[in-house]
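>>> Return atomic coordinates for the entry below.
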Amino acid sequence: MPQFTDFELLALDGAPMPLSTFKGRVVLVVNVASMCGFTPQYAGLEQLWRSYKGRGLTIIGCPCDQFGHQEPGTEAEIGAFCSSRYDVSFPMSAKLEVNGDQAHPLWQWMRDAEPGVLGTTAVKWNFTKFLIGRDGQVIARYAPTATPESMVNDIEAALAAV
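So this is what the prediction gives:
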């Protein structure tokens, strides 16, 4: 059975990001976009990262331009925006797709592992979130409207699990 650490992303700077480096950590994976109504969630994600990284949480932002062309920039532009507007310091991947034939295999796996409303697997919009447990399996899927703050209890429970 595949697990989170079997996959690899490219980092925003183009360097390989093997997810095996996050083995044993709780990971929140989010498809992000710079020009979305949910973009202010970057602030809450950064706060979660700063509050819980020492306890074993990693947040990975995955820029995606599949929803309303709300992430049109280059990786350099995305990085500059996240840094200057939200002081983002958590890991970010290079721009990728979360749906369709070109969807990144990690996103295909997460979608299949935790379907959305009515059993649909497609990601519906920016800032859909997946919580991965220390065992490398998907714990939960969150809608774009779920704020980072609303996930604190689930994150704390995942961090407490052995």
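
>>> For the rest of this, base every contact and every neighbour count on C-alpha atoms.
Fine.

>>> how close does Gln3 sit to Ser51?
26 Å (C-alpha to C-alpha, to the nearest Å).

>>> So which of those two has more stuff around it?
Between Gln3 and Ser51, Gln3 has the larger neighbour count (other C-alpha atoms under 10 Å), namely 19 against 11.

>>> list the contacts for that one?
Going by C-alpha atoms under 8 Å, 6 or more residues apart in numbering, Gln3 touches Asp135, Gly136, Gln137.

>>> starting at the chain centroid, how far to stretch 149-161?
Relative to the centre of its chain, stretch 149-161 is centred 15 Å away, using C-alpha atoms, centre = their mean, to the nearest Å.

>>> Now do the strands in this structure.
Assigned by DSSP state E, the strands in the chain fall at 8-10, 16-18, 26-32, 57-63, 129-132, 138-142.

>>> So Lys129 sits against Val27, correct?
No - between Lys129 and Val27 there is no contact under C-alpha atoms under 8 Å: 10.1 Å.

>>> One more sequence to fold, the one below, so I can look at both together:
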Amino acid sequence: MTVLRREVLGMLAGACAGPVLAGRAAAREEAPSALSFSFARAGGGMYPLSAYRGKPILIVNTATNCGFAGQFATLEQLWQRYSGRGLMLLAVPSNDFGGQEPLNGAAIAEAARQSHGATYAFAEKTVVKGPDAHPFYRWAAAQRPWEVPKWNFHKYLIGRSGELLGGYSSMADPLGPQLVRAIGQELQAG
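Below is the predicted model:
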């Protein structure tokens, strides 16, 4: 009788937990990947991240008047090193931190090119924090709430399948070992 009771209780517990666990699994499967998002292109058009499926993507919120603006040049070095192997680098200008992006549109990319030699892609100026943030940034914040942008030049590395591999603070050197290793691993995985 005790064995039968355990079996019945086990089946009841499984029947009750099954829909809950299935619902959680379905919610994870339905959660969009980074490849579900697009950014407006500075000067017109869009950057659909799905166009970069199978390639790692580094997304960096930038500002031309920020103390970290020297990273435009370091990001260019990273871009030159890895773009031929498949890395996509997208600068996402934002005025969210200290009002340090006074320019708009293609003028932002032009300023970064003239001052720092930046030749990688630039999105249109975008909100990256709070309830009005671009959907990608809201998604990333939900995925990794401990790695949200706290200042300009925060970096998100997106894997080849669209998963968020990690967030790197403004202080993280684009050519630092942690980010370079993560990019290298993702490029080798392809």
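
>>> TM between them?
Once superposed, the chains reach a TM-score of 0.93 (TM-score structural alignment, normalised by the length of the first structure), with 158 aligned residues with a C-alpha RMSD of 1.2 Å.

>>> Check the strands of the first structure for me and report the most buried one.
Mean neighbour count (mean count of other C-alpha atoms under 10 Å) peaks for strand 26-32 among those, with a mean of 26.

>>> what residues are up against the residue lying closest to Thr58 of the first structure once chain neighbours are set aside?
Closest residue to Thr58 of the first structure apart from its sequence neighbours, by C-alpha to C-alpha, 6 or more residues apart in numbering: Val27 at 4.7 Å. Taking C-alpha under 8 Å, 6+ apart, we find Val27 of the first structure in contact with Leu57, Thr58, Ile59, Ile60, Leu131, Ile132, Gly133, Arg134.

>>> Tell me who's in contact with the last one.
By C-alpha under 8 Å, 6+ apart, the contact list for Arg134 of the first structure reads Lys23, Gly24, Arg25, Val26, Val27, Ala158, Leu159, Ala161, Val162.

>>> which residue in the second structure lines up with the fourth one?
So that's Val26 of the first structure. Alignment note (TM-score structural alignment): Val26 of the first structure maps to Pro56 of the second structure.

>>> Do I have it right that that match meets Gln188?
No - with contact defined as C-alpha under 8 Å, Pro56 of the second structure does not reach Gln188; the gap is 10.5 Å.

>>> Not counting its neighbours along the chain, what's nearest Lys55 of the second structure?
Nearest non-adjacent residue to Lys55 of the second structure, counting by C-alpha to C-alpha, 6+ apart: Arg160, 4.5 Å away.

>>> ugh, wrong one, Pro131 of the second structure
Arg138 (7.7 Å).

>>> what about the aligned partner of the one you found in the first structure, distance to Lys95 of the first structure?
Counting by TM-score structural alignment, Arg138 of the second structure lines up with Gln108 in the first structure. Separation of Gln108 of the first structure from Lys95 of the first structure (C-alpha to C-alpha) stands at 15 Å.

>>> For Leu131 of the first structure, give its distance to Ile78 of the first structure.
Counting by C-alpha to C-alpha, the gap from Leu131 of the first structure to Ile78 of the first structure is 23 Å.

>>> do the same with Asn126 of the first structure
For Asn126 of the first structure relative to Ile78 of the first structure (C-alpha to C-alpha), the value is 15 Å.

>>> Save the strands of the first structure as a markdown table, and put in distance to Thr39 of the first structure too.
Formatted as a markdown table, the strands of the first structure follow (distance: least, C-alpha to C-alpha, whole Å):
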| stretch | distance to Thr39 of the first structure |
| --- | --- |
| strand 8-10 | 22 |
| strand 16-18 | 23 |
| strand 26-32 | 7 |
| strand 57-63 | 11 |
| strand 129-132 | 13 |
| strand 138-142 | 15 |
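
>>> Looking at those strands, which is nearest to Arg85 of the first structure?
strand 26-32 (14.0 Å; C-alpha to C-alpha).

>>> Check the mean deviation of that closest one from the second structure.
Aligned to the second structure and superposed, strand 26-32 of the first structure gives a mean residue distance of 0.4 Å (mean C-alpha distance after the TM-score superposition for the first structure).

>>> Sounds good, over and out.
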